[in-house]
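1. sequence and predicted model, in that order:
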Amino acid sequence: MTTTTSTATATPCETSEGELLLRVLSALLREDVVGLRTRTTAVDRTDGRWLRLPADDGDALLLPVVEDGYQSQYAARLPLLARESDGRELTTHDEVLEALSALADPVDRGGFDAFAEECRQTLATMRLHADTADEVADGLASGLLSSGRGADPADWTGLTGGLAYDTLAARLDHPVYPTARGRSGLDENQLRAYAPEFHPRFALRWIAVPQQDLTVAGGPAALPAVWPTPAALGLPELDHSHLALPVHPLTVGAPLREALSAAGLAERAVLAERPYLDVVPTLSMRTVAVTDDPTLHIKVPMATATLGLRNRRIIRPGFLADGVAGQRLIEAVVAREPRFQGVILHADETVYAHAGHELLAALCRRYPAGLEDSVVTPLAALLAEAPGGRLLIDHLADRFYGGDPVALLEAYLRLLLDWQTTLFGYGIALESHQQNVSLVLDRGPGGDTRVRLLFKDDDGPRVHPARVRATLGGDAPLGFDDPRAFCDEDRPLTDLFTTITLHLCAGSYAFGLHRHGRAAADTVLELVRELLAEAAERLGTGPGEPGATLRAHVLDAPQLPVKAMVSAGTLLSKERSGAADINKHYTTGPNYLLRPEVSP
């Protein structure tokens, strides 16, 4: 196994375009786009290794690479492709994607065009982030200081402080998807007004929907107290016949008109002219926090896409029901496992409303009380740059772990892997990635650091019904609307556990801390390996036991599944990729948990 990351040895990229192209080339290599991984041969030159990809015209493309080890054997070393015949270097994403598109099946070339547009949007966003970094950092620090939370990011407590951490995370690149900072179709003014990286405040728009056309989980009385009546929106004549449904301002216009028409509501639903309820966007952008009550988040659909052209920010009614099913399942496990009670927290997502259309829906997410004095940060923010230039994890380590980020990481990983492997033993794997899990840090009654995890948005798990019923009983909550949630064997569970819990929530920090010079990757990987091995032992490692499955498919597997997000999300149609779920479409990569002496 090698633990050298591409960014540790590659020539520094001074421009946003170079940084983006490195990530794009590495992702395309990892996903074996046009055979970059399987049709290439290695060529060693004085400056390092290159991969040679033959072209149909007898020429070849050359990609400079460095050993990686995280989710791919190699990563791009320089932001370029070179033509073998004349040595010409392709150094923009447009040139690179045009050259690779020429080698693709003609039916896939539209996907390359779409991905090139994603790159253009992302590049513009990266440049905007660079231009506004000081402005946003100063605004965060001054705003939180005025609220009494202090200038040190480790003092940004409560759910209001969590929104500031969301802003930091929104300016950080995704561990896997290379164009994650781009949002399709949004310009600079829209990003400044509505995107989490700018920490804006705005008011929601609302439509009044006939009561008989609106499904409200728990009935209208379950809606939060801040929910407006039609009269509060300036529509008193509809008070007795309609209910209000929030709409993101970016959905107002053609997307809303088309949704209302498709739902048969064009003549009966009314868009209020009066905006109502000030909110701040969270990391997911389509979910917003109520300014005067940050324990209440409202998730509303948007007519845009992130992490791939087909990864649209909609809310299908079935997603809402599945989120409740996921929450109930987690609550049932916690009730059976005393050590997780009060330690594994979950937002309540049982209140929602929809009008039968993916752009006409809302989820009311209520966070647990009592977090005002706790640090509540999404995992996605830990390696983000905080005001002043240090990483957020550095500030948190100073406050809670004597300045040792590895000690902080160990405490977090011990709880995370214990919990997620326990779920696996029950036949459950969650799509609880860095955005959907928050680290909660504070001081316990004795003054010692207390570590908890806060979960949300569990509408996309993989569940083994037979094992769930065997462990939780025949009345286990399994009311998922999406049939893809269910599986009758362990492989979907281990695939999801590996790509989400291991890669995104554990491995990314081993390689990330190494990249930032905070710890050797081998040190943190050994920690992950030991903690996962301990957890597998607790589950039992006899024939057919869950721990044996984890050992065989994760700890000792010669290769591990890796998300192929660019291929499934943009480059290929579902028919071409075969992806039943674009977020669970995989390729393979090296197993960085294998010790060198047993590496294949």
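-> Cool, got the structure. The structure presented is a predicted model; accordingly, all values stated were derived computationally and were not measured.
2. C-alpha only now, for contacts and for neighbours.
-> Will do.
3. center of this protein - which residue?
-> Closest to where the C-alpha atoms of the chain average out (C-alpha atoms, centre = their mean) is Q435, at 4.6 Å.
4. residues contacting it?
-> By C-alpha atoms under 8 Å, 6 or more residues apart in numbering, the contact set of Q435 is 283-284, 378-380.
5. the strands in the stretch 251-400 of the chain, which residues?
-> For the stretch 251-400 of the chain, the strands defined by DSSP state E, counting those that start in this stretch occupy 270-271, 276-281, 287-290, 293-299, 344-346, 348-357, 360-366, 375-378.
6. so which of these is the most packed in?
-> Counting by mean count of other C-alpha atoms under 10 Å, strand 375-378 has the highest mean neighbour count of these, with a mean of 26.
7. and that strand, what does it pack onto?
-> Applying 3 or more C-alpha pairs under 8 Å, 6 or more residues apart in numbering; DSSP states H and E, one finds that strand 375-378 makes contact with helix 158-170, strand 437-443.
8. ok now that strand, how far from the chain's centre?
-> When distances are taken as C-alpha atoms, centre = their mean, to the nearest Å, strand 375-378 is centred 15 Å away from the chain's centroid.
9. if we can go back for a sec, most neighbours per residue, which of the helices and strands packed on strand 375-378?
-> helix 158-170 (a mean of 26).
10. show residues contacting that one.
-> Contacts of helix 158-170 with the rest of the structure, by C-alpha under 8 Å, 6+ apart, involve 140, 144, 149, 156, 181, 196-199, 280-283, 294-295, 371-378, 380-382, 384-386.
11. rerun that using 7 Å as the cut-off
-> Applying C-alpha atoms under 7 Å, 6 or more residues apart in numbering, the external contacts of helix 158-170 come out as 140, 196-199, 282-283, 294-295, 371-378, 380-381, 384-386.
12. select only the buried ones of those residues in PyMOL?
-> The following PyMOL line selects those of the contacts of helix 158-170 that are buried, judged by 16 or more other C-alpha atoms under 10 Å:
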select buried, resi 140+196+197+198+199+282+283+294+295+371+373+374+375+376+377+378+380+381+384+385+386
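13. second structure follows, compare the two:
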Amino acid sequence: MTAEAAEGMEGVEESDVFARALGALLREDPYGLRPGAVVERRSDGDWLRLPMAEIPVRPDGFQCEIRVRPTPGLGAVLDRLRAAVPEPDLPGFDAFRAECDQAVATARLQRRERPRVTARLAEELGPAGEWTGMRGALAFEALAAFRDHPVYPTGRVRRGLSESQLLSYAPEFRESFRLRWLVLPGDAVTLGRHARLPDWWPTPAFLGLTGAGEGSLPLPVHPLTADDLLTGAADAAGPAGRARFAEKSWLEVVPTLSMRTVAAVDDPGLHLKLPLPTATLGLLNRRTIKPGVLAHGECGQRLLAEIAAREPRFAGTVLLTDEGTHLGAGHELLAALVRRYPDGLEDAHVLPVAALLATDPRGRLVVDVLAERYYGGSTAALLDAYLRLLLDWHTTLFSYGVALESHQQNTSIVLDEQGGRPRLRLLFKDNDGPRVHRARLAERLGEAAADDALLGFTDQRAFAADDGPLADLFTTVTVHLCAAALAFELAELGRGSLDDHLALLRARLAEATGRLPPGPAAVLRARVLEAPRLPVKAMVTAGTLFTKARSGAADINKHYVDGPNYLLRWGPGAEG
């Protein structure tokens, strides 16, 4: 690449980041700028006029009526908006502004390193069409990590980490490393009720620590967490001297798309979720693990298994990871989840939804590679099969009074063949943040079964007294992130018309809703299919711009504004 071309790419990256950042501010409107704004049509496109700035925009419809057009100089436009920020909110705005610069630097680092990473993937695993099993899944996750989040504008940023730390531990660079181990006294560690540690779990003696005391248990620690930040956490596990770091680093792992979750290189179907001293998708969205959260994930798994068992059509098509093994020592930096993937995936393609529109080492969309392998080259057929199952499952959960935070990273597609025909399944993990309508769940499962399924959920934010919070979560995660985001991006890539993609989404959602009992079906029709506007995650506002006290968000991942309902173009009374 010539110097001129490289400089041009850097300009594109900067323009893209700031366009997304400004777009998020217009969408969430934390400072009340939109009501007085005027869109002007000019020879060079539409411009949004604000008192302190003019912003190039174009029509959109995915969660906001307009989108910011990437052009040079948008960083300066963002700086001018600072004049509209109330004094108490300036720290949040400045943190977001710094995050934008970090996002530009990360994008440039990724552009520089991506050819090396993809060449190594191709050398190790061959063409993407051959990336099967859990080793292949890790390769797809590496590709997904090069992509932006569908909504959060600076999603590639990991706060507080240097370039060298990113190169060593971020999933897109796919470097393996060894874990540190902290040996804790047995009475300081809490194990889940159904915990099954792997046979290879090290002993203190194996790690070189003799005289650790009977019942002592090693806890895996991410290298990024094993510095000075962990010193106070280790002391919290008991009297001084009872918690000791092993000098020996052991167990080679590779990061997954989540980064704080790592996969054992020699056992890639076993993942370890470990706290990290960083924040992603917002200043307040720390990647530590609060005590009790891992137990919620086990409860979520049990709840989903109970519902799936009562719906025979999901037998074998909805898969769940085993999250019953977790341990912690009462501190957000002293915890670990042992996640086991189902058996029998060796010959299947397993990939997060976030990887579908990634490009493989040959420059092809992953979804096209898989469509060629399983659907005779028909990407539309693959996406249709995906939407049918996705929406059937989530609407069924809704009818039981359950909605999941199963976004494009926590939802995986599993593709293989059965009887000479393509078989598409869905795999879910990390189900610790649902919304549950207790009365509806008890109505469907029975009081005793509902109580058993919910045993262990101690976070009262999970429970809702009506369908509203569930419908909001269903819309913002399942519909927006796992379905509509694909439709809008495919249309942007020139892969079919937006009308066709959204018409299919509406048809499959209406079809799935039509199978539900009358009550839940009426709620989804009113709040999704026929609603004049839809809830939209206000991720920047709740995660970075405002303090929790200022935003009033009990859960920063479930704080909403609203946006246009892109499904209405094919709703009742719509033309065409």
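-> Looks like it arrived, so ask away. All figures in this text were calculated on a predicted structure; none of them were measured in a lab.
14. which of the contacts of helix 158-170 of structure 1 fall within helices?
-> L140 (DSSP state H).
15. aligned against structure 2, show me the partner of L235 of structure 1.
-> Aligning on TM-score structural alignment places L235 of structure 1 opposite L209 in structure 2.
16. separation between its match and P220 of structure 2?
-> From L209 of structure 2 over to P220 of structure 2 the distance is 15 Å, taken as C-alpha to C-alpha, to the nearest Å.
17. between these two, point out the one with more neighbours.
-> P220 (26 against 16; other C-alpha atoms under 10 Å).
18. I figured S438 of structure 1 hits T377, correct?
-> Yes. Counting by C-alpha atoms under 7 Å, S438 of structure 1 does reach T377; the two are 5.1 Å apart.
19. can you pull out the strands in the stretch 51-200 of structure 1?
-> Secondary structure of the stretch 51-200 of structure 1 (DSSP E, counting those that start in this stretch): strands at 60-67, 74-76, 81-83, 89-90.
20. how about those strands, which one is nearest R462 of structure 1?
-> Nearest to R462 of structure 1 among the strands of the stretch 51-200 of structure 1 is strand 74-76 (30.1 Å), distances taken as C-alpha to C-alpha.
21. how about that closest one, aligned to which bit of structure 2?
-> Counting by TM-score structural alignment, strand 74-76 of structure 1 falls onto residues 66-68 of structure 2.
22. average offset between the matching stretch and structure 1?
-> By mean C-alpha distance after the TM-score superposition for structure 1, the fitted stretch 66-68 of structure 2 averages 0.4 Å away from its aligned residues in structure 1.
23. one more: stretch 294-301 of structure 2?
-> Its matched residues in structure 1 lie on average 0.7 Å from stretch 294-301 of structure 2 after superposition (mean C-alpha distance after the TM-score superposition for structure 1).
24. rewinding a little: hang on, isn't the match of L235 of structure 1 packed against A246?
-> Yes. Using C-alpha under 7 Å, L209 of structure 2 is in contact with A246, at 6.4 Å.
25. re earlier: kindly present the contacts of Q435 of structure 1 as a markdown table, with separate columns for distance to G219 of structure 1.
-> Shown next, in a markdown table, are those (distance: C-alpha to C-alpha, whole Å):
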| residue | distance to G219 of structure 1 |
| --- | --- |
| L283 | 29 |
| S284 | 27 |
| P378 | 31 |
| L379 | 34 |
| A380 | 35 |
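26. now for those: which two are most distant?
-> Farthest pair in those (C-alpha to C-alpha) is S284 and L379. Separation: 13.1 Å.
27. higher neighbour count, these two?
-> Taking neighbours as other C-alpha under 10 Å, S284 of structure 1 and L379 compare with L379 leading, 24 against 16.
28. what does the more buried one correspond to in structure 2?
-> Using TM-score structural alignment, L379 of structure 1 pairs with V353 in structure 2.
29. who touches that match in this structure?
-> Contacts of V353 of structure 2 were listed using C-alpha under 7 Å, 6+ apart, and they are 408-409, 411-413, 482.
30. quick check, nearest of these to L509 of structure 2?
-> Among these, C482 lies closest to L509 of structure 2 (C-alpha to C-alpha), at 12.6 Å.
31. check contacts around the residue mapped onto the closest one from structure 1.
-> Under the alignment (TM-score structural alignment), C482 of structure 2 maps onto C505 of structure 1. For C505 of structure 1, the contacting residues are 433-434, by C-alpha under 7 Å, 6+ apart.
32. so C505 of structure 1 lies in a helix, does it not?
-> Yes. Judged by DSSP: H, G, I helix; E, B strand; the rest coil, C505 of structure 1 forms part of a helix.
33. make JSON lines from the strands of the stretch 51-200 of structure 1 and add mean neighbour count and distance to S6 of structure 1 to it.
-> Shown next, in JSON lines, are the strands of the stretch 51-200 of structure 1 (neighbours: other C-alpha atoms under 10 Å; distance: least, C-alpha to C-alpha, whole Å):
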{"stretch": "strand 60-67", "mean neighbour count": "22", "distance to S6 of structure 1": "6"}
{"stretch": "strand 74-76", "mean neighbour count": "27", "distance to S6 of structure 1": "6"}
{"stretch": "strand 81-83", "mean neighbour count": "21", "distance to S6 of structure 1": "16"}
{"stretch": "strand 89-90", "mean neighbour count": "17", "distance to S6 of structure 1": "19"}
